[in-house]
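K.L.:
Provided below for reference: sequence and predicted model.
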Amino acid sequence: MALPRTANTWSSGLDFPNRLFERGSNDYELYEQDGEFVLTVELPGFDPAEITVTWDDGVLNVAGEHEDEFRNTRRTYHRRFRFPKTVDDDAIEASYQNGILTITLPTVVDAAATGTEIEIES
């Protein structure tokens, strides 16, 4: 039976092979359903007062900061989400239950996507 190898002291904090190809965490889920985007973010251990959700010109910011004085630890969370369709700013809603933050972002009905079509050369 082979014993796990311990990292050398010079590379102990690097975790080089894993971090080099890291693709991000799976702490959220985003999908579109019935004319709205639904975003769920896992934030266990946070109090709703420790979470801030802001909307600014098509970008949703989710931030949280939790301090555990008993354990003398501090956890922070920050992620930005850009949305491709027009969202009804006044109808965005957020709720937090059992460690899950759920944000619904209704899209504007019949909103035309803006932009320019790019011709493909062959």
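P.N.:
On my side now, so go ahead. Numbers count the residues shown, from 1 in each chain.
K.L.:
use CA for all of it now, contacts and neighbours both
P.N.:
OK.
K.L.:
Pick out the residue closest to the middle of the chain.
P.N.:
Geometric centre of the chain, nearest residue: Arg79, 4.4 Å, by C-alpha atoms, centre = their mean.
K.L.:
which residues of this structure fall in helices?
P.N.:
Applying DSSP state H to the chain gives helices spanning 16-20.
K.L.:
which residues in the chain form strands?
P.N.:
Along the chain, counting by DSSP state E, strands occupy 28-33, 36-42, 51-56, 59-68, 73-82, 93-97, 100-106.
K.L.:
Grab the nearest non-local neighbour of the residue nearest to the centre of the chain.
P.N.:
Val62 (5.4 Å; C-alpha to C-alpha, 6 or more residues apart in numbering).
K.L.:
Put this next to the previous one:
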Amino acid sequence: MALPQTANAWTGGLDFPSRLFERGSNDYELYEQDNEFVLSVELPGFDPAEITVTWDDGILNVAGEHEDEHRGTRRTYHRRFRFPKTVDDTEISAEYQNGILTVSLPIVVEAAATGTEIEIES
């Protein structure tokens, strides 16, 4: 009996792009380094004035809207990021260079504790 094939295996001989079956997107990178989160988002072709970054109750919103009048096209981008640790929202900074938006979100070290230990009954 043949085993079921994965999407990539059964589409291998067809002209379907394998990305059709992928979930998620690779347009950003998020990592923690030196007591801060660093988020890099690929937004090529956007002007910094077309990008909005907002922080609201533990959620970072990144939005962009770009209109190309020469080609008659409009591109939009919107993504929300939730963080598992308390961020010092007064120290969040953002920079846009060469099509990459980089947002630094410092972690409040005192709040980065492991929390309250729960006793396990046996």
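P.N.:
Here it is on my side, so go on. Note that the coordinates shown come from a computational prediction; the quantities given were computed from them, not determined experimentally.
K.L.:
Got a TM-score for the pair?
P.N.:
Once superposed, chain against chain, the TM-score is 0.78 (TM-score structural alignment, normalised by the length of the first structure); 109 aligned residues with a C-alpha RMSD of 2.6 Å.
K.L.:
one step back: closest to Glu121 of the first structure out of the strands of the first structure?
P.N.:
Closest approach to Glu121 of the first structure among these (C-alpha to C-alpha): strand 73-82, 29.4 Å.
K.L.:
The closest one vs the second structure - mean distance after superposition?
P.N.:
Here the mean offset of strand 73-82 of the first structure against the second structure after fitting is 0.3 Å, by mean C-alpha distance after the TM-score superposition for the first structure.
K.L.:
which helices and strands sit right next to that strand?
P.N.:
With contacts taken as 3 or more C-alpha pairs under 8 Å, 6 or more residues apart in numbering; DSSP states H and E, strand 73-82 of the first structure sits against strand 59-68.
K.L.:
could you give the angle of the strand it packs on to strand 100-106?
P.N.:
160 degrees (axes from the mean of the first three to the mean of the last three C-alpha atoms, to 10 degrees).
K.L.:
circling back to that earlier point, will you turn the strands of the first structure into a markdown table that also has distance to Thr114 of the first structure?
P.N.:
Shown next, in a markdown table, are the strands of the first structure (distance: least, C-alpha to C-alpha, whole Å):
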| stretch | distance to Thr114 of the first structure |
| --- | --- |
| strand 28-33 | 19 |
| strand 36-42 | 18 |
| strand 51-56 | 18 |
| strand 59-68 | 16 |
| strand 73-82 | 15 |
| strand 93-97 | 25 |
| strand 100-106 | 18 |
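K.L.:
Tell me which of those lies nearest to Arg5 of the first structure.
P.N.:
Of all the strands of the first structure, it is strand 73-82 that lies closest to Arg5 of the first structure, at 29.2 Å by C-alpha to C-alpha.
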